[in-house]
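Participant: Got a predicted model here, sequence first, then my questions.
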Amino acid sequence: MPKTDRLFRLLHLIRGLRPPVTAAQLAATMEVSERTIYRDIDSLRAAGARIEGEAGLGYTMTEDLALPPQTFTQIELEALTLGLADVNQRGDADLAQAANDALVKILATLPERLQWQAMHAVNLVHRFNTPEKPTIDMTLLRESMWAEEALDIGYRDLNGAQTQRRIYPLALSYHDQNVMLLAWCCKRENFRIFHVTRIDGYCRTGENFRPRRVTLLRDFIKLLHARGGATETGPS
């Protein structure tokens, strides 16, 4: 791992782990030697991070110059923690980890009083039923949408028929029991909604459909509102 990436990772761990965090904990998590941890902490301190502590006692972040201070009202903190907790329960593994990491960064920017409020929020999330976990790599699917790149997918429709088609992936829609992919189907030249769990596989094509995504997604959402909601658009 390049040193710059390692320093960012170390900074994130010191923010997120319960203080004081020892060099042994950090070394085990990052799979490096404790000597490397000591050198990297010296580098972070030299860059302006206020990290209190020393070898044998553990370390605590007292002032994080890498992040600007933030101020939220208590209800805003409740909304943030509630939303991120819901993502943690409903999202795939990478999305759930991203929610946890985002909360750590938010907490690191708060004064101690607001950190306490956020960590003891009164609104909690528990879902007895969560969407079925997809078998495809959701991170790569999101990356193709960010890049506005067409995909070739294999898909099983509601009747079990297997099809191959090229799509322009537009957005993911999280429902109570399903995650749906909103897309433009090049085969049918129309909008389609696909159950993510019925996508058997996909490959990126290198075909870029920028700048059509914004317009297509806006038109699709208008169509969905006119229909009264998003459901799978059939086997065709």
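Facilitator: Perfect, thanks for sending it. Residues are numbered from 1 along each chain as shown.

Participant: Going by C-alpha atoms from here, please, whenever you check contacts or count neighbours.
Facilitator: Noted.

Participant: Quick one: the strands in this structure, in order.
Facilitator: For the chain, the strands defined by DSSP state E cover 50-54, 58-63, 149-156, 162-174, 179-185, 190-195, 199-208.

Participant: and the residue nearest the centre of the chain, what does it touch?
Facilitator: Computing the C-alpha centroid of the chain and ranking residues by Cα atoms, centre = their mean puts Leu95 first, at 3.2 Å. Counting by Cα atoms under 8 Å, 6 or more residues apart in numbering, Leu95 makes contact with Val87, Asn88, Thr139.

Participant: Presented hereafter is structure B, for comparison with structure A:
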Amino acid sequence: MRRADRLFQIVQLIRGRRLTTADYLAQRLEVSMRTVYRDIAALGQQGVPIEGEAGVGYRMRAGFDLPPLMFSKQEAQALVATVRMAESRLDAALAREAENALSKILAVLPLDARAAAESLALYAPLPALDPATSAHLTAMREATEARRKLKMGYLDLGGVRSDRIVRPLACLFWGPVWTLAAWCELRNDFRSFRVDRVETLEVLEEGFRDEPGKTLADMNRRREAQESGGA
């Protein structure tokens, strides 16, 4: 990799994370830590506002931006492939935004890169989510971001119906199905719900805040502990 390309990659990696260590940069770029330190110093001399220090980590000062990115043919094809594979798996609203974002990127690419991307012979012809599941997934995703509780009627795989008030924590895709990871107030515990088993859904005005023992991180730690204990 040319040094100019490596410097550009360092800027991109630091911009994409809250705090980036030299060790992380060295592993991603396959160079030594000493090279990373030299490159960081060079970027600072060129006026790139990188804050931080060796042994702690680096971040980009707020407000810094770069000119529009130029993608190689292979990178453009990777973007097209990613959107094509994701569209049928996303809810309708997010799928439209993915297509819009891709269109904006393709519009500013050089003609050869755009032609290579648009002619990519790779497709993911899976059936789209049914309208009810898609609508529920959109509502769950937005409620998760807004930190608002959900009221839902749920039919489990055993045919048992129940009404739940939950704190949505994350939407997870498991191949053929989406699930909602949540804190269930009925069970006073973490639960996962298949989105396609939700019969009714209402986003409540009542919000929620993270509480110890009821967060997604807590749920993940419990799962990891159970898996390690089972091994």
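Facilitator: That came through fine. Quantities reported herein were computed from a predicted structural model and do not represent experimental measurements.

Participant: re the thing from before, with respect to Ala24 of structure 1, which of the strands of structure 1 lies nearest?
Facilitator: Nearest to Ala24 of structure 1 among the strands of structure 1 is strand 58-63 (8.9 Å), distances taken as Cα to Cα.

Participant: which bit of structure 2 covers that closest one?
Facilitator: Mapped onto structure 2 using TM-score structural alignment, strand 58-63 of structure 1 covers no residues at all.

Participant: Please spell out which residues along that strand are buried.
Facilitator: Residues Gly58, Tyr59, Thr60, Met61, Glu63 are the ones in strand 58-63 of structure 1 that count as buried (16 or more other Cα atoms under 10 Å).

Participant: The closest residue to the fourth one other than its chain neighbours: how many residues sit nearby?
Facilitator: Right, the one you point to is Met61 of structure 1. Using Cα to Cα, 6 or more residues apart in numbering and skipping the chain neighbours, the partner closest in space to Met61 of structure 1 is Ile51 (4.6 Å). Residues lying near Ile51 of structure 1 (other Cα atoms under 10 Å) number 20.

Participant: if I look at Ile51 of structure 1, how far off is Leu26 of structure 1?
Facilitator: Separation of Ile51 of structure 1 from Leu26 of structure 1 (Cα to Cα, to the nearest Å) stands at 14 Å.

Participant: And for Lys105 of structure 1?
Facilitator: Distance, Lys105 of structure 1 to Leu26 of structure 1, by Cα to Cα: 18 Å.

Participant: Tell me the gap between stretch 80-94 of structure 2 and the middle of its chain.
Facilitator: How far stretch 80-94 of structure 2 lies from its chain's middle: 13 Å, per Cα atoms, centre = their mean, to the nearest Å.

Participant: List the buried residues in it.
Facilitator: In stretch 80-94 of structure 2, counting by 16+ other Cα under 10 Å, buried: 80-84, 86-92, 94.

Participant: That one: end-to-end distance?
Facilitator: Using Cα to Cα, one end of stretch 80-94 of structure 2 lies 16 Å from the other.
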